[in-house]
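Undergrad: Sequence first, then the predicted structure:
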Amino acid sequence: MSKFRKIALITGGNKGIGFELSKQLAEKNFQVLLGSRNRDRGQKAVSSLQKLGIESSFVELDVDNPESIENTVKDIQDTYGRLDVLINNAGVYLDEGLKLSEEDPTILEKTMRTNLLGPYHLIRSFLPLMEKNNYGRIINISSGYGQIDEMDDYGAGSYKLSKLALNGLTRILASEVSGNIKVNAVCPGWVRTDMGGPNASRSAEEAASSILWLAELEEDGPSGGFFRNGKRISW
């Protein structure tokens, strides 16, 4: 693999942590595919990177739409013949302080489609390509809210449940894959993004830096783990 420029797809790459991951990966000489469901926002993000002298390519990708995922997988396979790094970053936080038992069921359904089923379909679709090339680094952007101990605390029930399920998906798939393919989950911390708000303790740059190492794991690196700031944390 060393003679090739590695190819990385980041979902939700047009802003926040995703944008910073795109930037930092490109700076490390990855071929960055910046995924965004909104064409205008995605192209503006790519233009912003180009103004910084950073190369990337826009991929129109809606993780809620199986047809969009299918088209993306086909395009990447036809164009590059492989995908080395998949970062499932796109996510939603739709809870507004309501109890899970009282909120509109569509909130949970939308949250699970984006935060769980989107990553599931992407991983499932790209795994054959990674297995063919015997290389893959899959990173699921989770949250400390997905830790089992967090389930007892009030609020954000749909979001918590989606991240708990994403953590479970990480462990299941890590146990199923073989060869030089790593599947891990990571908590970026409380980050100043549209989701985290302006009072969060971490910048998007700091969060991206704490995730990036998982994209560069050596063959003897971990798989099936949950990490924060480079350290393993409890499920």
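TA: Received, thanks.

Undergrad: drop to CA atoms for contacts and neighbour counts, all remaining ones
TA: Will do.

Undergrad: Tell me the spacing between the spatially most central residue of the chain and G12.
TA: Closest to where the C-alpha atoms of the chain average out (CA atoms, centre = their mean) is N88, at 1.9 Å. According to CA to CA, to the nearest Å, N88 stands 8 Å off from G12.

Undergrad: What ranges does this structure have for its strands?
TA: Per DSSP state E, the chain carries strands over the ranges 7-10, 31-36, 57-60, 85-88, 136-141, 181-186, 226-228, 231-232.

Undergrad: circling back to that earlier point, wait, doesn't the residue nearest to the centre of the chain sit right on I17?
TA: No - look at N88 against I17 with CA atoms under 8 Å: they stay out of range, at 11.2 Å.

Undergrad: contacting residues around whichever helix in the chain runs longest?
TA: Counting by DSSP state H, the longest helix found in the chain is helix 157-176. With contact meaning CA atoms under 8 Å, 6 or more residues apart in numbering, helix 157-176 is reached by 92-95, 99-100, 107-108, 111-112, 115-116, 120, 140, 142-143, 145-148, 150-151, 182-185, 223-226, 235.

Undergrad: Comparison target below:
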Amino acid sequence: MVKRVAVVTGANKGIGLAIVRNLCGNEFDGDVILTARDCDRGKAAVEALSGAGLNPIYHRLDITDAESVEELTGYLRDNYSGVDVLVNSAAIAYGYGTQTAVGEQASRTMGTNFYGTRRLCRRLLPIMRPNGRLVNLTSTYGVLTSITDDGLRRRFLAPDLSDEQLMALADEYVTDAREGRHVAKGWPKSTYIASKVFVTALTRVQQRQLDADGTDRRIVANAVNPGVVPTDLNGHRGHRSPDEGADAATYLALLPPHCDQPSGALVWWDRRVVDWA
């Protein structure tokens, strides 16, 4: 029998590392792949967990790099014939008071948090095995109320919103940010918040695609808000520990076979399903 495998992105520190720790020490009956862009930091994280009696495997992954994504895809296909769990924790954010132009912020933040996450999912979802679990980390502000324009909200809420239409919305947002008109058009002022609205929307689109793919794989995709956890990403602001932030994501990653609820949902840190609109 082929061994099961879980992949966690952006996992050398913070919430991603806590999710790896949970999966290794919890109920997941297979290998756990800890991925990170920086090899030294990724290997150091694996070594620290190994010292605690856990045994994750390191694999380099930069979700903004198509070649890096292909290398991981090939590794999973060759060694496991697929993947069972994918937790997308990799993300970037610009700090408060940054002097970086908002157009560059939008390009880079969306490039990792949305476009990069989508790129990886498009390669790994086709090889995800039956009862696979996809978990995308979003945020407290990754909700539709973060967008103030009714017309934009209606486009996100379209029941048949396609991946291509979502990409068009993302490209539109980045263009608006580059031209300095994103706030006037109803987009969030924060590029990080905008990126997480798109991650939540992506999850909903992915579940519809999975449900309509003509197979009976029963793959479940959910977006999870870990709450405000003090990490490098947010300047160490927050009151929840990484382990507390990892709880709901771990729960969703370990949903039992044939469980199809929640699916395509936005789940809060306390495991509550909330309305994203």
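TA: Good, I have the coordinates. A quick note: this is a predicted structure, and the numbers were derived from the prediction, not measured.

Undergrad: Mind telling me the TM-score for this superposition?
TA: TM-score for the superposed chains, counting by TM-score structural alignment, normalised by the length of structure 1: 0.90, backed by 229 aligned residues with a CA RMSD of 2.2 Å.

Undergrad: Report the buried residues of the longest helix of structure 1.
TA: Buried residues in helix 157-176 of structure 1, counted by 16 or more other CA atoms under 10 Å: 157-171, 173-174.

Undergrad: how far apart are it and its match in structure 2?
TA: For helix 157-176 of structure 1, the mean deviation from structure 2 after alignment is 0.8 Å (mean CA distance after the TM-score superposition for structure 1).

Undergrad: what range in structure 2 does that helix sit on?
TA: Using TM-score structural alignment, the residues of structure 2 aligned to helix 157-176 of structure 1 are 190-209.

Undergrad: How far off centre is that stretch?
TA: Put simply, stretch 190-209 of structure 2 sits 9 Å off its chain's centre (CA atoms, centre = their mean, to the nearest Å).

Undergrad: how many neighbours does F114 of structure 2 have?
TA: F114 of structure 2 has 26 neighbours, counted by other CA atoms under 10 Å.

Undergrad: Likewise for E216 of structure 1?
TA: Neighbourhood size, E216 of structure 1 [other CA under 10 Å]: 14.

Undergrad: Tell me the residue in structure 1 aligned with G25 of structure 2.
TA: Under the alignment (TM-score structural alignment), G25 of structure 2 pairs with E27 of structure 1.

Undergrad: my guess is E27 of structure 2 meets P256, correct?
TA: No - E27 of structure 2 is beyond contact range of P256, at 10.2 Å (criterion: CA under 8 Å).

Undergrad: okay, and the common contacts of those two?
TA: Common contact partners of E27 of structure 2 and P256 (CA under 8 Å, 6+ apart): none.

Undergrad: where along structure 2 do the helices fall?
TA: For structure 2, applying DSSP H gives helices covering 14-25, 39-51, 66-80, 102-110, 117-124, 150-157, 163-178, 191-211, 242-253.

Undergrad: closest to K3 of structure 2 out of the ones you listed?
TA: Evaluated over the helices of structure 2, closeness to K3 of structure 2 peaks at helix 66-80, with 6.4 Å, by CA to CA.

Undergrad: The closest one vs structure 1, mean deviation?
TA: Here the mean offset of helix 66-80 of structure 2 against structure 1 after fitting is 0.7 Å, by mean CA distance after the TM-score superposition for structure 1.

Undergrad: which strands and helices sit next to that helix?
TA: Counting contacts by 3 or more CA pairs under 8 Å, 6 or more residues apart in numbering; DSSP states H and E, helix 66-80 of structure 2 packs against strand 57-60, helix 117-124.

Undergrad: can I get the ones you listed in JSON lines with mean neighbour count?
TA: JSON lines is the format used below for the helices and strands packed on helix 66-80 of structure 2 (neighbours: other CA atoms under 10 Å):
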{"stretch": "strand 57-60", "mean neighbour count": "20"}
{"stretch": "helix 117-124", "mean neighbour count": "20"}
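
Undergrad: Which one, of these, ends up nearest to T73 of structure 2?
TA: Closest of the helices and strands packed on helix 66-80 of structure 2 to T73 of structure 2 is helix 117-124, at 6.5 Å (criterion: CA to CA).

Undergrad: That closest one vs structure 1, average offset?
TA: Averaged out, helix 117-124 of structure 2 is 0.9 Å away (mean CA distance after the TM-score superposition for structure 1).

Undergrad: related to what we said a few turns ago, would you turn the helices and strands packed on helix 66-80 of structure 2 into JSON lines with distance to V229 of structure 2?
TA: Converted to JSON lines, the helices and strands packed on helix 66-80 of structure 2 look like this (distance: least, CA to CA, whole Å):
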{"stretch": "strand 57-60", "distance to V229 of structure 2": "24"}
{"stretch": "helix 117-124", "distance to V229 of structure 2": "21"}
